[in-house]
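Engineer: here is my input; please provide its structure:
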Amino acid sequence: MNLHAIGAIYRFEMSRTWRTLLQSIVSPVLSTTLYFVVFGAAMGAHMRMIDGVAYGAFIVPGLVMLSLLTQSIMNASFGIYFPKFLGTIYEVLSAPVSPLEIVIGYVGAAASKSLMLGLIILATARLFVPFGIAHPLPMAAFLVLTAVTFSLFGFIIGIWADNFEKLNLVPMLIVTPLTFLGGSFYSIGMLPPAWRTVTLFNPVVYLISGFRWSFYGISEIAVGISLGMTLLFMALCLATIWWIFKTGYRLKR
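Structural biologist: Coordinates of the predicted model:
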């Protein structure tokens, strides 16, 4: 394992975060803070409790997941797309660096940025709504697993995309709507049976449900199923990335 190469890629990607601090950290935090102000502090005081949890506190895990999913994908996709766009990816591919080391460097940096953002948003949420964390270790595990999984997904999108429009297509038109419809602002148990069945085909539901369980010990879906679905998606992403490097899809041509 070439730790020097991994560290070089990781440090380069992390340095880009500090150069674009307003876009990378401040803007997502401010956007999520508006949700806490409007839905948590303002509307939450007039909403009934859900499963014994105040509405403002109930939406905290969903909002953290919304930011974490979006930023993981955006960080990883832009991280690998720009070397393709500038042509510097060929220098990386021709260097004595294995595909595994390339993925660890880029995905590790993207996941680190997303985790940092998620923790900042959690700290910010405490300023607006009181909440507790019933299971801190599982909460941290879900954070890390989600950040890594969707950074892998973003890495795939960055390789697939051949223009800036496609980079924003999946996060904005697919991931964000799925997150809003995945129980971020409501419990899927409140839905009619038919819609509840349809919702179960949304993979984000399992992430939010498992993450919310780590906060309040309540879950619409068994925690084991939530964890299993996340690991399955990670395995699919890893298999896709293996195929990309094996075939050179949009990397060598």
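
Engineer: could you use CA atoms for every contact and neighbour count after this?
Structural biologist: Noted.

Engineer: in this structure S72 contacts G154, no?
Structural biologist: Yes. At 6.8 Å, S72 counts as touching G154 under the criterion of CA atoms under 8 Å.

Engineer: how long is stretch 207-226 end to end?
Structural biologist: Chord length of stretch 207-226, first to last residue, is 6 Å (CA to CA, to the nearest Å).

Engineer: and that stretch, which residues are buried?
Structural biologist: By neighbour count on 16 or more other CA atoms under 10 Å, the buried set for stretch 207-226 is 207-216, 218-221, 223, 226.

Engineer: second chain to compare with the first, below:
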Amino acid sequence: MNGHAVATIYKREMQRFRRTIVQSLVAPVISTSLYFVVFGAAIGSRIDQVEGVSYGAYIVPGLIMLTVMMQGTTNSAIAIYFPKYMGAIYEMLAAPVNFFEVTLGLVGAAMTKALIIGTIILGTSFFFVEISILHPFAMVGFLLLTCLSFALLGFIIGIWANSFEQLNLVPQLILTPLIFLGGSFYSASMLPPFWQGLIHLNPVFYLISGFRWSFFGQSDVAVGTSLFAIAIFTAVCLGVIAWIFRTGWRLRA
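Structural biologist: Model prediction:
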């Protein structure tokens, strides 16, 4: 593996992150803090506890997942879209690097950005609610896997998109509703039977459920099921990216 090429791609993307620190870091933290104020204070004052956990603390894993999924997807999509849009992707394709090295550099940077933001959101939550993490190693594992899988998804979106409108289409019109309907702010047990069955068709639901288990030791589905779901999702994304680079779809047009 060409480690120098991977490091170069990774450092370039991290430099872009530092140049746009307000947009990339400060804005998500402020937005999440508003969620704490609105949902934690306003709604939390009317909902005492959810499954034995205060509502303000219960929504913390969902808020972290909301931010990490969106940031991982968006950062990765932009990282591959702009080189394609500007024509710089051809230099990358002509260089002595394979698809795995290109993906590792770009996705690794997007994953790092999402992880940094998710960690800051976690730290910010301690200013609003009292929270403890029962399984810290599992929490880190779920966080890393989520950053990786959604950075891979964003990479695919960035290659697929032919315009800025398409670049924002999936995150705004598909991913955001899936996250909000995936149990970010509530437990599946709070829903009527029909909606409980419907929510199990949402893949994001399993990720949020597993991540919440690492905090409170309870989840809507088995932890093994959550791990299996995220493993399948990651494998599918890797397979799609390998196919894209092998065929040149939307890259060599």
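
Engineer: in helices, which of the buried residues of stretch 207-226 of the first structure fall?
Structural biologist: Among those, the members falling in helices (DSSP state H) are 207-216, 223, 226.

Engineer: S187 of the first structure: which of these is nearest?
Structural biologist: S209 (8.9 Å; CA to CA).

Engineer: grab the nearest non-local neighbour of that closest one.
Structural biologist: Nearest residue to S209 of the first structure, sequence neighbours excluded (CA to CA, 6 or more residues apart in numbering): S219, at 5.4 Å.

Engineer: could you do L167 of the first structure as well?
Structural biologist: A161 (5.8 Å).

Engineer: that neighbour - how many residues pack around it?
Structural biologist: Neighbour count for A161 of the first structure, taken as other CA atoms under 10 Å: 18.

Engineer: just give me the match in the second structure for it.
Structural biologist: The pairwise alignment with the second structure assigns A161 of the first structure to A161, based on TM-score structural alignment.

Engineer: and the residue sitting nearest the centre point of the second structure, how far from V6 of the second structure?
Structural biologist: Closest to where the C-alpha atoms of the second structure average out (CA atoms, centre = their mean) is M69, at 1.8 Å. As judged by CA to CA, M69 of the second structure and V6 of the second structure stand 23 Å apart.

Engineer: just checking, R252 of the second structure is part of a helix?
Structural biologist: No. Secondary structure of R252 of the second structure (DSSP: H, G, I helix; E, B strand; the rest coil): coil, not part of a helix.

Engineer: for burial, what's the neighbour tally of it?
Structural biologist: By other CA under 10 Å, the residues close to R252 of the second structure number 11.

Engineer: these two touch, right, the residue nearest to L167 of the first structure and L169?
Structural biologist: No. The pair A161 of the first structure / L169 is not scored as a contact, 9.4 Å apart, by CA under 8 Å.

Engineer: common neighbours of these two, please.
Structural biologist: With contacts defined as CA atoms under 8 Å, 6 or more residues apart in numbering, no residue is adjacent to both A161 of the first structure and L169.

Engineer: contacting residues around H135 of the second structure?
Structural biologist: With CA under 8 Å, 6+ apart, H135 of the second structure has these contacts: 214-215, 217.

Engineer: next: A41 of the first structure.
Structural biologist: With CA under 8 Å, 6+ apart, A41 of the first structure has these contacts: 56, 128-129.

Engineer: with E165 of the second structure instead?
Structural biologist: Not one residue lies near E165 of the second structure by CA under 8 Å, 6+ apart.

Engineer: quick one: the helix or strand it falls within to the first structure mean distance?
Structural biologist: Element membership of E165 of the second structure [criterion: DSSP states H and E] is helix 164-170. Its aligned residues in the first structure lie a mean 0.5 Å from helix 164-170 of the second structure after superposition (mean CA distance after the TM-score superposition for the first structure).

Engineer: elements contacting the host helix or strand of E101 of the first structure?
Structural biologist: Following DSSP H and E, the helix or strand that holds E101 of the first structure is helix 99-125. When contacts are defined as 3 or more CA pairs under 8 Å, 6 or more residues apart in numbering; DSSP states H and E, helix 99-125 of the first structure packs onto helix 3-19, helix 27-35, helix 60-86, helix 136-160.

Engineer: at 10 Å instead, please
Structural biologist: Helix 99-125 of the first structure sits against helix 3-19, helix 27-35, helix 60-86, helix 89-94, helix 136-160, helix 223-247, with contacts defined as 3 or more CA pairs under 10 Å, 6 or more residues apart in numbering; DSSP states H and E.

Engineer: can you list those in JSON lines and add distance to L117 of the first structure?
Structural biologist: Formatted as JSON lines, these follow (distance: least, CA to CA, whole Å):
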{"stretch": "helix 3-19", "distance to L117 of the first structure": "11"}
{"stretch": "helix 27-35", "distance to L117 of the first structure": "7"}
{"stretch": "helix 60-86", "distance to L117 of the first structure": "7"}
{"stretch": "helix 89-94", "distance to L117 of the first structure": "27"}
{"stretch": "helix 136-160", "distance to L117 of the first structure": "10"}
{"stretch": "helix 223-247", "distance to L117 of the first structure": "20"}
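
Engineer: if I look at the residue nearest to L167 of the first structure, how far off is I80 of the first structure?
Structural biologist: In terms of CA to CA, A161 of the first structure sits 10 Å off from I80 of the first structure.

Engineer: out of the ones in helices among the buried residues of stretch 207-226 of the first structure, what pair is the most spread apart?
Structural biologist: The most widely separated members of these are Y216 and S226, with 15.4 Å between them, by CA to CA.
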